[in-house]
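Colleague: kindly generate the corresponding structure for this input.
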Amino acid sequence: MCGIAGFLTRGRLDESSAMPRLRGMCDSLERRGPDDAGYWIDAQAGVALGHRRLSIVDLSEFGHQPMASACGRYVIVYNGEVYNAEDLRKALDAQRGRADWRGHSDTEVLLAAFAQWGIEKTLDKAHGMFAFALWDRHERVLTLGRDPLGEKPLYYAWLGDTFVFGSELKALRRHPAFRDVGVDRDALGMYMRYLSIPAPHTIYEGISKLPPGSLATVRPAYGDVVVRPYWRLEDVVARAKAEPFEGDAVGELDSVFRKVLRDQMVADVPLGAFLSGGIDSSLVVSLMQAESARAVKTFSIGFDQAGFNEAKHARDIAEHLGTEHHELYVTADHALAVVPQLPQIYDEPFADSSQIPTFLVSQMARSHVTVSLSGDGGDELFGGYNRHVAAQGLWDKLSRVPLPARALTARCVRGLGAERLDRMTAPLVGIMPASLRHTQVGEKLLKLADAMSAEGLDASYERLVSAFDAPEQIVPGCRASIVASAAGSLPASLTNAERMMYLDAVRYLPTDILAKVDRAAMHVSLETRVPFLDRRVVECAWRFPLSMKVDKGVGKVVLRNLLDRYVPRKLFERPKHGFSVPIASWLRNELRDWASDLLSSDRLRREGYLNEPMVRKMWDQHLAGTHSWHTRLWAVLMFEAWLDANKPVDVAEFDLTDAAS
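Modeller: Presented below is the predicted three-dimensional model:
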């Protein structure tokens, strides 16, 4: 895994100033690539490409970037892994006759494939995660690309006469053209709604992130950016639903997943896996161990606070499979140490509080391995969220109740608050079977109340995934936009649950889950791989009928049946827990002073971004224990902390420093 950055202009570059600027941009990404750095400038063409390398495959100099194609036409900087690179290499040899390969990196294979087949045909054949910038020396065109599901990030912008791009916003901030770029209030409103900022938006006005499965073509002569999709999940869904599935779903998934894991376990450095004890990560580790002659290294996080700890479940799975298991128990002290780093780690406001344990488990894993596989994506593909399970029967029943009656019920439930609901439902939860004992019941009931008061399934989904239903109230002056999706073009035969799974896969997954894992892991120079998001698994999942995913109030049916082949069902049959942390308690106690400073009235009024009376009311109610506003408050706090960490910088300072070195 690596970091990439660069820029181009409409005219000739002054190489004496271009090189220190390029070095400064790349140096900001050192954590993404601590092993090597490379730079390439064509002053006459006005283009500069830079790369920071985390060496994973082909550790020799033949994996060095920027890399030029054998034909000399293309130069690339690339962040990612193409897992079927050897298959592509063989296909290229069969067409061209055996070539003289310089090394065995997937970057070299990708370049040769671009030259032989073109960009889109190559990406149609490649299975992997990536972000790249490809300069065509003949056509003088720069092409940016991002993997189908959005595992790897890529940001870009025209800033005057200069086009800049990079793996993270911090690289763009290091270029002198990044001046007078302000906060985008509309994007801030989206952040307050979703707790993260969806592509193509960013926190900055005029700065974009490339959407998953997209290519961007940049022609310096025209000064524009043309973005187009080369892969769309809706097309996968349409093809999958065109023909009924017939066959052994468990056997087919087992075969496909094993092939994917064999590809993803290829590395020239130590490799392991995150293990939460849930179905998804347990399945990944089970199949890894089945494919490995040695004990797989596994890593998990635990909490001493009741209701948040799954470390014991992970340990039981690890003991059964015989992995080399490592665990860390997170305390409030751990959180206090991590919180000040979050703005630098995530680079733009991000408020999924599981970012804390995600960073800590990545940090622990990095002390043992350089690559770690994760179980992310299983929920979105196989119906793992409570909303997927409830979507069919529950929404059908709710839709028969008049909207005013649902709205009144929802107001009554919301008026009780999460903590009071937890106390009221505790006796009932205590007598239920262990497999049905959900944690954080109050939070789930409040979400259900929000869904009840919506007019339709799509509106219900928006309520379920929104922290602030009306972000214009917390961010005065923003337009309360909702992320557009292609859900309207999905097959009419899709069920409510499948529609929600699709929305989660194109919205929540890349914007929240994958961004969280990428930033946390890359901050400690750890490469993460996500087997569930290999296109072969994605296509397989959408071919299965809903009954193989959600059936009789249970989600991830086919995953449970497959995992049952490797792990006793009693070790994983329990309610979904999630990677949550006790933020509500921490804000009232260990993090109280830190939060109070960021939420001071003087500060909020001086900045002018947020509704100060509304923020202060939430904070006072949360401290008093009458309401549990921790999700919303965490969003506000992460924005305020980001503002603190990203005050305007004098980029000329970087130029002088780098030039002197």
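
Colleague: only C-alpha atoms for contact and neighbour calcs from this point on.
Modeller: Noted.

Colleague: confirm residue 144 sits in a strand?
Modeller: Yes - using DSSP: H, G, I helix; E, B strand; the rest coil, the secondary structure at residue 144 is a strand.

Colleague: tell me the contacts of it?
Modeller: 131-134, 215-217 (C-alpha atoms under 8 Å, 6 or more residues apart in numbering).

Colleague: tell me the one of those residues nearest residue 400?
Modeller: Ranked by distance to residue 400 (C-alpha to C-alpha), the contacts of residue 144 are led by residue 215 at 44.2 Å.

Colleague: now residue 558: closest residue in space, sequence neighbours ignored.
Modeller: Distances taken as C-alpha to C-alpha, 6 or more residues apart in numbering place residue 548 nearest to residue 558, at 5.2 Å, with adjacent residues excluded.

Colleague: stretch 644-652: which residues count as buried?
Modeller: Neighbour counts using 16 or more other C-alpha atoms under 10 Å place residue 651 of stretch 644-652 among the buried residues.

Colleague: end to end, how far does it reach?
Modeller: 21 Å (C-alpha to C-alpha, to the nearest Å).

Colleague: measure the residue lying farthest from the centre of the chain to residue 103 for me?
Modeller: In the chain, counting by C-alpha atoms, centre = their mean, residue 97 sits farthest out from the average C-alpha position, at 39.8 Å. As judged by C-alpha to C-alpha, residue 97 and residue 103 stand 17 Å apart.

Colleague: next one: residue 444
Modeller: 53 Å.

Colleague: and the two? Which one has more around it.
Modeller: The neighbour count for residue 444 versus residue 103, taken as other C-alpha atoms under 10 Å, is higher for residue 444 (18 against 15).

Colleague: residue contacts, the residue nearest to the spatial centre of the chain?
Modeller: In the chain, the centroid-proximal residue (C-alpha atoms, centre = their mean) is residue 514; its distance is 1.4 Å. Residue 514 sits next to 150-152, 376 when contact means C-alpha under 8 Å, 6+ apart.

Colleague: following up with a second sequence; could you model it the same way so I can compare the two?
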Amino acid sequence: MCGLTGFWQWRGASREALRNQAEDMSRRLTHRGPDDGGLWCDESVGIALAQRRLSILDLSEAGHQPMHSACGRYVITFNGEIYNHLQLRGRLAAEGAAPVWRGHSDTETIIACFAAWGIERTLRLSVGMFAFAAWDRQQRTLTLARDRMGEKPLYYGWCGDILLFGSELKALKAHPSFDARIDRDALTLFLRHDCVPAPYTIYRGVLKLQPGHLLRMSMDAPRNAQPEAYWRYNDVVAKGLSEPLECSDAEAADALENQLRESISAQMLSDVPLGAFLSGGIDSSTIVALMQASSRRPVKTFTIGFDENGYDEAVHAGAVAEHLGTEHTELYIRPEDALAVIPKLPSIFCEPFGDSSQVPTFLVSQMTRREVVVALSGDGGDELFGGYNRYLTARTTWRRMLHVPRFARQAVAGTLRTISPASWDRLMERAGPLLPKRWRLAAPGEKAHKLAEVLLSSNGQSFFLNVASRWKDPASMVIGASEPSTLLTNEAAWPSTGDLAQWMMAMDAQSYLPDDILVKVDRAAMANSLETRVPMLDHRVVELAWRLPFHQKIRHGQGKWLMRQVLYRHVPKALVERPKMGFAVPLDSWLRGPLRDWAESLLSENRLRQEGYFDPAPIRQKWDEHLSGRRNWQYALWTVLMFQAWLEANQGVLS
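Modeller: Have a look, this model is predicted:
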């Protein structure tokens, strides 16, 4: 795990100028690679590559980057891990194409593969998470590439005749040519999704390279280059659905366990201490169980807990850890510990990011880094195996809605909305003893109003967009903006599944997962110089998941059914069976309590008007309703607050 950056400058510059600028950019990524740093430049073509290294494999000088291929043709700066690099070395040897190896790093392997097979074929043969910039000295071409599922980030953009690129925006911003104008259209996407989805960024003219893509630029016409897909998630979906596995439940569980074991075993390769996050839920418990099954020593596991009711999973994680025999560490976080993280968020996330689970993710990463350098994570299981509650309800809810005329749905929605959430809560509290247990919901008023929004959906896709949106009409809030097209609104880019729930899973895997979940984990962990690995996102696991029939993912109203069967082989069912709990903090009460003054300052009407990005009216309305307790707008408000805090921290470089 490392940080990479660099630039390509056509007008030419001295070697000293190239080096000084590259060093400035690289210095902003020291947290991603505190162990070593290097740079390479060629003033004859105006290119500079820089790297910060967190040493994981081959801690010697032989792993130093930027690295040259043995033949001298390629120079690379690389971030990530190639888990099958030893197998690739064996293949090179069998073909008589292996160089004399200088060390045992995966970067040396990948650049030797470039020399033997070319970049695109190497990408297709590689198993791993990565982003890299590779310069071909023979063809005078620059290639940027990103892993299939988007675990590792890569930004790029043109500033005049200079191409800037790097693992984080803060590296690009260090270049004197960087244009820091905010993209108001991208801001509308942030308000809707809590993040800025690829390929957009918060800055005009700066993009994210999308997962599974490469960008190849030549000296002749660099600006004409367009990203190309070397792997497409929709192709995996289509192939999996057209060629499903014909097997029993037991055979399917065997296939899943075997593939997870193989992926986990490869991801446990490390020359530094390694452990795992453990929440006690299905995903992380499965990863840890299979890690422990293949390890001769207790696996180091880590979890954090909160004293607030409804937010603490530490007791469940502890029970799983005790059963598996891991070396478990847990830390109970006080509110002041979590609140102390909030001022750091604008520097940790170099563009606005509104998923509030960023706070506990940073804290568990901080604790974990005290013991290990690498941690495996259970992310990805929900999107692949049907774990989110919205998948469980999408089919049945929408099918029932189809039988109700639209005018009737509108009438019911109007009735639901006439009663405030607080009144719904009081009504349901009084009626609770008379209702069946399954009808006794937490926060019934908020759920009633969400149901009203869902009833107004015209189809299953708009139903999903409604569920996936934090602010429903963000373009009306951002002054001078219109909302750009994304995967969620571009019907031509949608996967073909024939089933709403599976369509939602495929959409989440290509949007929410890489743009929110993986960004959160990468930035929070790397801010602590911790490498995270995600076995569920090995592309072979992804491809297997889509070949499994839907009834082995969701069955009898229960998500991740097949993964549970694998887990039950290692952990008693009673230890892991409980309602799904998000990785959250009690924002609702914090915004009315210890964060109130901070939030009021950022959301003041005068401030919003002076800054000129937002229409203050809808924001102030939600803030007043939240403070009064009439509504719980914690997440919508947090999204605005995260932009405001980011803007305040970056005003010195914004125009």
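
Colleague: before we move on, the earlier item: mind telling me what the residue nearest to residue 558 of the first structure corresponds to in the second structure?
Modeller: By TM-score structural alignment, residue 548 of the first structure lines up with residue 552 in the second structure.

Colleague: likewise for residue 508 of the first structure?
Modeller: Matched across to the second structure, residue 508 of the first structure falls on residue 512, judged by TM-score structural alignment.

Colleague: what is the burial count for that match?
Modeller: For residue 512 of the second structure, the count of nearby residues is 19 (other C-alpha under 10 Å).

Colleague: so who does it touch?
Modeller: For residue 512 of the second structure, no contacting residues are found, by C-alpha under 8 Å, 6+ apart.

Colleague: which one of the contacts of residue 144 of the first structure is nearest residue 303 of the first structure?
Modeller: residue 131 (34.9 Å).

Colleague: mean shift between the helix or strand that contains that closest one and the second structure?
Modeller: Counting by DSSP states H and E, the element that carries residue 131 of the first structure is strand 128-136. Superposing on the second structure and averaging over aligned pairs (mean C-alpha distance after the TM-score superposition for the first structure), strand 128-136 of the first structure comes out at 0.4 Å.

Colleague: show me what that strand is packed up against.
Modeller: Here strand 128-136 of the first structure touches strand 74-82, strand 141-146, going by 3 or more C-alpha pairs under 8 Å, 6 or more residues apart in numbering; DSSP states H and E.

Colleague: of all those, which lies closest to residue 316 of the first structure?
Modeller: Of all these, strand 74-82 comes closest under C-alpha to C-alpha, at 31.7 Å.

Colleague: buried sites along that closest one?
Modeller: For strand 74-82 of the first structure, a neighbour-count test (16+ other C-alpha under 10 Å) marks 74-82 as buried.

Colleague: now the angle from that strand to strand 128-136?
Modeller: 180 degrees (axes from the mean of the first three to the mean of the last three C-alpha atoms, to 10 degrees).

Colleague: after strand 74-82 of the first structure comes which helix or strand?
Modeller: Downstream of strand 74-82 of the first structure (by DSSP H and E), the next one is helix 85-96.

Colleague: average offset between the next helix or strand after that following helix and the second structure?
Modeller: Using DSSP H and E, the helix or strand that follows helix 85-96 of the first structure in sequence is helix 106-117. After superposition onto the second structure, helix 106-117 of the first structure sits on average 0.7 Å from its aligned residues (mean C-alpha distance after the TM-score superposition for the first structure).

Colleague: now do helix 106-117 of the first structure: everything it contacts.
Modeller: Among residues not part of helix 106-117 of the first structure, those counted as contacts by C-alpha under 8 Å, 6+ apart are 57, 63, 67-71, 73-74, 76, 78, 81-82, 85, 88-89, 92, 101, 119, 122.

Colleague: for PyMOL, what selects the buried ones among these?
Modeller: This is the PyMOL syntax for the buried subset of the contacts of helix 106-117 of the first structure, where burial follows 16+ other C-alpha under 10 Å:
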select buried, resi 57+63+67+68+69+70+74+76+78+81+82+85+88+89+92+119+122
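
Colleague: what's around residue 433 of the second structure, how many residues?
Modeller: Neighbour tally, residue 433 of the second structure, other C-alpha under 10 Å: 10.

Colleague: got the contact list for it?
Modeller: By C-alpha under 8 Å, 6+ apart, the contact set of residue 433 of the second structure is empty.

Colleague: does residue 48 of the second structure sit in a helix, a strand or a coil?
Modeller: Here residue 48 of the second structure is strand, with the state taken from three-state DSSP.

Colleague: now it, nearest residue through space, not along the chain?
Modeller: Nearest non-adjacent residue to residue 48 of the second structure, counting by C-alpha to C-alpha, 6+ apart: residue 41, 4.1 Å away.

Colleague: just give me the match in the first structure for residue 263 of the second structure.
Modeller: Alignment note: residue 263 of the second structure maps to residue 260 in the first structure; criterion TM-score structural alignment.

Colleague: helix or strand: which one has its match?
Modeller: Assigned by DSSP H and E, residue 260 of the first structure falls within helix 249-264.

Colleague: quick one: that helix to strand 74-82, angle?
Modeller: Using the same axes, to 10 degrees: helix 249-264 of the first structure against strand 74-82 is 130 degrees.

Colleague: what's the helix or strand following helix 249-264 of the first structure aligned against in the second structure?
Modeller: Moving toward the C-terminus from helix 249-264 of the first structure, the next helix or strand (DSSP H and E) is strand 271-274. Residues 274-277 of the second structure are the counterpart of strand 271-274 of the first structure, counting by TM-score structural alignment.

Colleague: which residues does that stretch contact?
Modeller: With C-alpha under 8 Å, 6+ apart as the test, stretch 274-277 of the second structure has contacts from 268, 284, 288, 299-303, 364, 372-378.
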